[in-house]
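Q: Make a model of this:
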Amino acid sequence: MHRYTSVFFDLGRTLVYRIVTQERTLRLLCSEVGAPLLPTPDWAGAVAIWRAYHSSHYLTCRNLAQENDLIFREAQLILNHLAPGFTEEVADRLAMGLQASTRWWSLYDDVPPVLNQLKVAGRKTGIISNWEPSLEQFCLKMGLAHAVQVAVSSGVEGIEKPSPRIFQIAMERMEVEPENCLFVGDDYRMDVVGSRAAGMTPVLLDRNDRYLETDCLKIRRIDELFDILRGEPVSHPTTPVCFASYSL
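A: You can find the predicted model right below:
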């Protein structure tokens, strides 16, 4: 029997990437909804406000209704900064645009064939991501739902990577053991440290050679994952990256 029967993935910058910057997103949406912008809108400031509020509040959302409420509050904060004379209708329309997140993301071109091959080979696949409760809906709209058996979001669970617990929750739902699992992600601290602490074998996806020194398996494209599954070497770990380990 093959050692690795299951492969879990991170989502952002692993399977999908943002094709429109957050600033460009706001520029487009504010134009579309007819926001009464100030003469010199501070777009960078609006993005900073959006990011800060979202990162400090999204873990309070456990379901889609709460997530929608959060997005509406974010829309109001953004408009307070860019277009103080906005109406509630404009805020509603901006929130709806922000909710349509698949508009701003795309799959990496190597992802669909790899997920299909894993499925044909009978390997279980899942997603573990620091994402909002809408993760499953997002995966469905991006064409990922058919290829993964489990999608676990920090928003629903109230736990973020790199906590080992969120990885353990995913394995429990998949009914698999850590020693039979690979976890593929692009961030050393969040993905490698967290999955390793949960007993998985981490695989660092480094598409742009951000990590010159690693103490784990490293690939540059998702399809190199098959070398690992076949037991073939893909890289030679060198000096460890200096991040503290994470434990429960």
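
Q: alpha carbons only for contacts and neighbour counts from here, please
A: Fine.

Q: okay, now residue 119: neighbour count?
A: Other residues lying near residue 119 total 16 when counted by other C-alpha atoms under 10 Å.

Q: so it sits in a helix?
A: Yes - residue assignment for residue 119, taken from DSSP: H, G, I helix; E, B strand; the rest coil, places it within a helix.

Q: any idea how far the closest residue to it other than its chain neighbours is from residue 11?
A: The spatially closest residue to residue 119, leaving aside those adjacent along the chain, is residue 147, at 6.5 Å (C-alpha to C-alpha, 6 or more residues apart in numbering). Using C-alpha to C-alpha, to the nearest Å, residue 147 is found at 13 Å from residue 11.

Q: what about these two, which has more around it?
A: For residue 147 against residue 11, the residue with the higher neighbour count under other C-alpha under 10 Å is residue 11, and the figures read 23 against 20.

Q: Tell me where this structure has strands.
A: Listed in chain order, the strands found in the chain under DSSP state E are 6-9, 16-18, 105-107, 124-129, 150-153, 181-185, 201-205, 217-219.

Q: TSV for these, including distance to residue 28 and mean neighbour count?
A: Converted to TSV, those look like this (distance: least, C-alpha to C-alpha, whole Å; neighbours: other C-alpha atoms under 10 Å):
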stretch	distance to residue 28	mean neighbour count
strand 6-9	31	23
strand 16-18	15	16
strand 105-107	15	17
strand 124-129	27	24
strand 150-153	28	22
strand 181-185	30	26
strand 201-205	31	24
strand 217-219	35	23
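
Q: Next, the structure of the following sequence, for comparison with the previous one:
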Amino acid sequence: MKPYLLFDAGGTLLFPNAVTLHEILREFGGTASVAEYDAMMSVFVHLLDMAIRDASETEVRFYEWLVERAGVEAALVPQAADRLRQKDEEQSLWNAVRPGTIETLAALRQEGYSMSVISNAFGHVEEDLAKAGPGRYLERVFDSHLVGFTKPDVRLFRHALQELQLDPGDCVYVGDFFQVDVLGANGAGIAAIHLDPEGLYEGWPGCHIPSVNELPPLLRSGLHLTDALYHPFA
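A: Prediction:
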């Protein structure tokens, strides 16, 4: 029996649009390249993962952190971060799909896999996924804002399982935030695969892949969903 595939959205299927970030922050003196913006989401999540793992205090906000890392001078950081938030409200900045993602989802669907999304979001992630392309391959999208629980709260995962009429052992979750996605999925009894695009998690427990494009060969190799590799928080 093929496992049901559950995905995170931001940082997994959708990413901040690096070209748009480059264009906006260049107006504020930002010096980062498009490629550097592309990598920033993964670097930021790793920063948060380390803070949670080490139980250290952090109040880092994504847009402020991104603007500072882009080389914008300190006095302009609040204004630039607010400009990004305004742009995100006008038209979601999370509309970039990594090369090969659509083709991978199409191939998985062709091979008989069913797929849905469980995401910490703000009420419009289903629309974002539909506009960007991945949405056409998904059965359901569970948006934390609409469900009322936020990962890693296991109630969000259990709600999705109930709606999809799945047992935890029937599926695998794929996400980029180790201490949120993997922790939450494992807490609900679901096997998890961690997405590590920049190779920042060497030495961390669990199963790590650089891209969703690695899923088809991994799935074809035969996943043992009860294996400890997929349950580092068990």
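
Q: on that earlier part again, alignment lookup: the residue nearest to residue 119 of structure 1 to structure 2.
A: Counting by TM-score structural alignment, residue 147 of structure 1 corresponds to residue 137 in structure 2.

Q: Next: residue 175 of structure 1.
A: For residue 175 of structure 1, the aligned position in structure 2 is occupied by residue 165, per TM-score structural alignment.

Q: burial of that match, as a residue count?
A: Using other C-alpha under 10 Å, residue 165 of structure 2 has 10 neighbouring residues.

Q: if we can go back for a sec, turn the strands of structure 1 into TSV, columns for distance to residue 164 of structure 1.
A: Rendered in TSV, the data for the strands of structure 1 read as follows (distance: least, C-alpha to C-alpha, whole Å):
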stretch	distance to residue 164 of structure 1
strand 6-9	14
strand 16-18	23
strand 105-107	26
strand 124-129	11
strand 150-153	13
strand 181-185	12
strand 201-205	12
strand 217-219	19
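
Q: Out of these, which is closest to residue 163 of structure 1?
A: Ranking the strands of structure 1 by their distance to residue 163 of structure 1 (criterion: C-alpha to C-alpha) puts strand 124-129 first, at 11.4 Å.

Q: What residues in structure 2 pair up with the closest one?
A: Mapped onto structure 2 using TM-score structural alignment, strand 124-129 of structure 1 covers residues 114-119.

Q: Read off where the longest helix seen in structure 2 ends up in structure 1.
A: Taking DSSP state H as the criterion, structure 2 has its longest helix at helix 34-53. Per TM-score structural alignment, helix 34-53 of structure 2 has no counterpart in structure 1.

Q: Give me the helices and strands touching that helix, please.
A: Packed against helix 34-53 of structure 2, as judged by 3 or more C-alpha pairs under 8 Å, 6 or more residues apart in numbering; DSSP states H and E, are the following elements: helix 18-26, helix 62-69.

Q: Compare those helices and give me the one nearest residue 145 of structure 2.
A: Counting by C-alpha to C-alpha, residue 145 of structure 2 lies closest to helix 62-69 out of the helices and strands packed on helix 34-53 of structure 2; the figure is 18.6 Å.

Q: circling back: and the residue nearest to residue 119 of structure 1, what does it touch?
A: The neighbours of residue 147 of structure 1, taking C-alpha atoms under 8 Å, 6 or more residues apart in numbering as the test, are 115, 116, 119, 125.

Q: re earlier: any idea how far the match of strand 124-129 of structure 1 is from the chain center?
A: Average the C-alpha atoms of stretch 114-119 of structure 2, do the same for its chain, and the two points are 11 Å apart (C-alpha atoms, centre = their mean, to the nearest Å).

Q: what's in contact with it?
A: Here stretch 114-119 of structure 2 has contacts from 4-10, 109, 125, 137-144, 151, 156-157, 160, using C-alpha under 8 Å, 6+ apart.

Q: again, only using 10 Å
A: 2-10, 13, 105, 108-109, 125-126, 129, 135, 137-145, 150-151, 156-157, 159-160, 164, 171-175, 181, 185 (C-alpha atoms under 10 Å, 6 or more residues apart in numbering).

Q: Show me how far the longest helix belonging to structure 1 is from its chain's centre.
A: Longest among the helix segments of structure 1 by residue count, using DSSP H, is helix 64-82. The chain centroid and the centroid of helix 64-82 of structure 1 are separated by 20 Å under C-alpha atoms, centre = their mean.

Q: And that helix, what's buried?
A: By neighbour count on 16 or more other C-alpha atoms under 10 Å, the buried set for helix 64-82 of structure 1 is 64, 67-68, 70-79, 81-82.

Q: So residue 174 of structure 2 versus residue 79 of structure 2, what's the distance?
A: From residue 174 of structure 2 across to residue 79 of structure 2, the span is 35 Å (C-alpha to C-alpha).

Q: same thing with residue 169 of structure 2?
A: Taken as C-alpha to C-alpha, the spacing of residue 169 of structure 2 relative to residue 79 of structure 2 amounts to 47 Å.

Q: cool, and residue 145 of structure 2?
A: Shown here: residue 145 of structure 2 relative to residue 79 of structure 2, a distance of 27 Å by C-alpha to C-alpha.

Q: Ok, residue 178 of structure 2 next?
A: Relative to residue 79 of structure 2, residue 178 of structure 2 is positioned 31 Å away (C-alpha to C-alpha).
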